[in-house]
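[1] no sequence on hand, only this structure:
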């Protein structure tokens, strides 16, 4: 059932993005009286799942969910319709239109992608508001949960002040900013220090068996579950909060994990909070330093408030207030993705090894239905689709825009033969990128990383 929910969200999001992107090309083409021969969701290699001709356009759904397309008459595109291009140009064809009209048609898809992302963020600000924890309230710093971050120089208990010179206001911003960080300013034991991240930090991060977030809030040791074969299944219960261990007070989970390893093969006295009462228990540690007790590494804002751990700030916005909030969120995501893309195209960072294909996109959707997660992911994917389509690769919108700008500046239009060769070259580049990205997915699935 979980797989079905993930797949439904994935296909719904992908379909929405493709249809709206192609509408971005379709609408200006029709405005400029350019014939659109086909409008397809997914690719119809050899056959279609559905098709219907309305007016001069065939609308359809293909069977290969790798994208979609509109076939505009008189345009050298992925269809490589050489027969049509060999005929005299007709007034309704793309090639007969002024360069500025062709430029608007080509930029329509990515324009819609960016507009969609900003509209979604505005809508989310209006309907959901903001829940956040002010970074200044983390008096005892953060919990460093990934070994790669420790190797880079950060420590549990550090108060992260700024990343690359930009001050951190909201704790929930930290993980995203650390991914592309070069320098991190921290307050460590009362003094300010600057930690320089290695250029190949992302590569080191991907080599870690432990995945997930880089830092978390420092929270108490809360029992999340007990293994069936654990010797402690009669001693502790889910939701117990460990207050003391071996006579010492326990403030945070990160301070007790290593303590277990120091008491291998021992039975250690402890105290837990259960139903708001202190209960003495015995915790049995096996010879490997394990107890069979699973602990919570993160909490949702509601639980954080219930346990009175950190002040949770709430912001609700009216419709007009939501507009600047959503625009700012969209801008931040756009800048963040651009930084990640630059890292991917910088071989020394090793970020290219983390490029994922369709499975990676599918896997970011949650296993339970969440409209909040769906819209948040869809907005991010829309930004990604817009940015990727602007890359100056001939088979992408950005490639067509590059040649159109050349034509408008120089006054010389590239020949149809040149455009054919450029389209073929771009197609092979895209195939190579798709194979590489999905090959990474397969490698990670096989290697377990």
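    Thanks, I have it. What you see is a predicted model, and the numbers here were worked out from it, not measured in a lab.
[2] CA atoms for contacts and neighbours, from now on please.
    Will do.
[3] so how far is stretch 125-134 from its chain's centroid?
    Its chain's C-alpha centre and that of stretch 125-134 lie 19 Å apart, by Cα atoms, centre = their mean, to the nearest Å.
[4] for it, measure first residue to last.
    End-to-end distance of stretch 125-134: 18 Å, with Cα to Cα, to the nearest Å as the criterion.
[5] buried residues in it?
    By 16 or more other Cα atoms under 10 Å, the buried positions in stretch 125-134 come out as 125-126, 129, 132-134.
[6] contacts for that stretch?
    Here stretch 125-134 makes contact (Cα atoms under 8 Å, 6 or more residues apart in numbering) with 169-172, 301, 310-319, 321-322, 325-326.
[7] comparison target, given below:
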């Protein structure tokens, strides 16, 4: 069932983003009097469609993209036979270069606008929940495996980031910080003050979800029992909502990370827990731990999170900044890939990886957050100067506008073929890479 929900969210998200992207091309083309023959969300074979005016609108069976076929344009259809005739006034090739440039930029522009709108509305409707520096340092951090490898220890208190004060925990794990090899943390460990730096190669490990779970530090989380799953080992052992688990097998469990660690070591065994009831009394309870290292309850973190709501004007500013930060992060990441500092196999994801990002439960907040992020990523990827992508067309049109000379149809045809081979190769690599990361 989780796999179906992941796939459904991926297909809905991609359909929205591809639909608005191709609509950007279509609307710009029609605005300049160009004939649009086809508008498709998804690639052939066609599942369903209808004709409206001069344009056929359809859905394709392969939901990994889409296309708009504009008369007189060399595109992925490679329909070059019609190019030998004299251009008609409604054809793409007969229009001025600046109009053709706007048509090719239309999809990118609409994706950027869509991403900004989603980020703005999410900021306005959801506000921001955060863990302050003061609340974080009441208990310190938990250092996961990757965090321990670079020098953190559970219980560390982080005083500064890159030599400056910070406001909230999310500042410490910001993607821009992780991408910067010069980032470092000032840490208090007991009475000692020391520095922990982000080392070269860190992003490769951070992207290795299988080995490191995409985590390196987190807040120490005091907790109490939330919902107890009916029929679970926790329920059978007598655990109740709002109980506080003080110790397991005589080992103190002040934090949820301690509790999970003890359960993992005792998977498949019986444990004895000292539990403080909501009334204040304490009891000793016995539980069977599953082979997965669980007993069957949801935890409630007792850290005090702050929350900020924003006016619409503030949301426009913050949402727009968040949207363009996605683009900046992608530019930085691609730079590291091209410099050989990051492995493409660990940092790039295809449709399977994106589906896993959505997760196996339907959460509209997460869905729209990821859809907004993917809209900005799609805009960035399409702007890359690769033939067959919008960015490739933009390069050729810019050359034409500057030089006054239009590239030959044969050159554009061959460039389109090269671009399609590159894109198919990249797509094949991404899908294979997803499968390898998931199953091996």
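    Arrived safely, thanks for sending. In this text the structure is predicted, and so the values were computed from the model without any measurement.
[8] as a markdown table, the buried residues of stretch 125-134 of the first structure with secondary structure would be great.
    Listed next are these as a markdown table, based on DSSP: H, G, I helix; E, B strand; the rest coil:
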| residue | secondary structure |
| --- | --- |
| 125 | helix |
| 126 | helix |
| 129 | coil |
| 132 | strand |
| 133 | coil |
| 134 | strand |
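[9] adding distance to residue 419 of the first structure, write these out as a markdown table.
    Formatted as a markdown table, those follow (distance: Cα to Cα, whole Å):
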| residue | distance to residue 419 of the first structure |
| --- | --- |
| 125 | 44 |
| 126 | 46 |
| 129 | 48 |
| 132 | 51 |
| 133 | 53 |
| 134 | 53 |
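[10] show me where the stretch 301-440 of the second structure has strands.
    306-308 (DSSP state E, counting those that start in this stretch).
[11] hmm, residue 304 of the first structure is touching residue 313, no?
    No. Using Cα atoms under 8 Å, residue 304 of the first structure is not in contact with residue 313, being 11.4 Å away.
[12] more crowded one of these two?
    Set residue 304 of the first structure next to residue 313 and count neighbours by other Cα atoms under 10 Å: residue 304 wins out with 17 against 13.
[13] OK, contacts around that one?
    Contacts for residue 304 of the first structure (Cα under 8 Å, 6+ apart) come out as 310, 312.
[14] likewise residue 254 of the second structure?
    Shown in contact with residue 254 of the second structure (Cα under 8 Å, 6+ apart): 222-223, 246-247.
[15] where exactly do the helices run in the stretch 251-400 of the first structure?
    257-261, 301-306, 319-344, 358-363, 371-389, 397-410 (DSSP state H, counting those that start in this stretch).
[16] which one of these is the most hemmed in?
    Mean neighbour count (mean count of other Cα atoms under 10 Å) peaks for helix 371-389 among the helices of the stretch 251-400 of the first structure, with a mean of 19.
[17] check the mean deviation of that helix from the second structure.
    In the superposition against the second structure, helix 371-389 of the first structure averages 0.8 Å from its aligned positions (mean Cα distance after the TM-score superposition for the first structure).
[18] just want the most central residue of the second structure.
    Nearest to the geometric centre of the second structure sits residue 370, at 5.5 Å (Cα atoms, centre = their mean).
[19] just to revisit the earlier point, out of the helices of the stretch 251-400 of the first structure, which gets nearest to residue 78 of the first structure?
    Among the helices of the stretch 251-400 of the first structure, helix 397-410 comes nearest to residue 78 of the first structure, with 11.4 Å by Cα to Cα.
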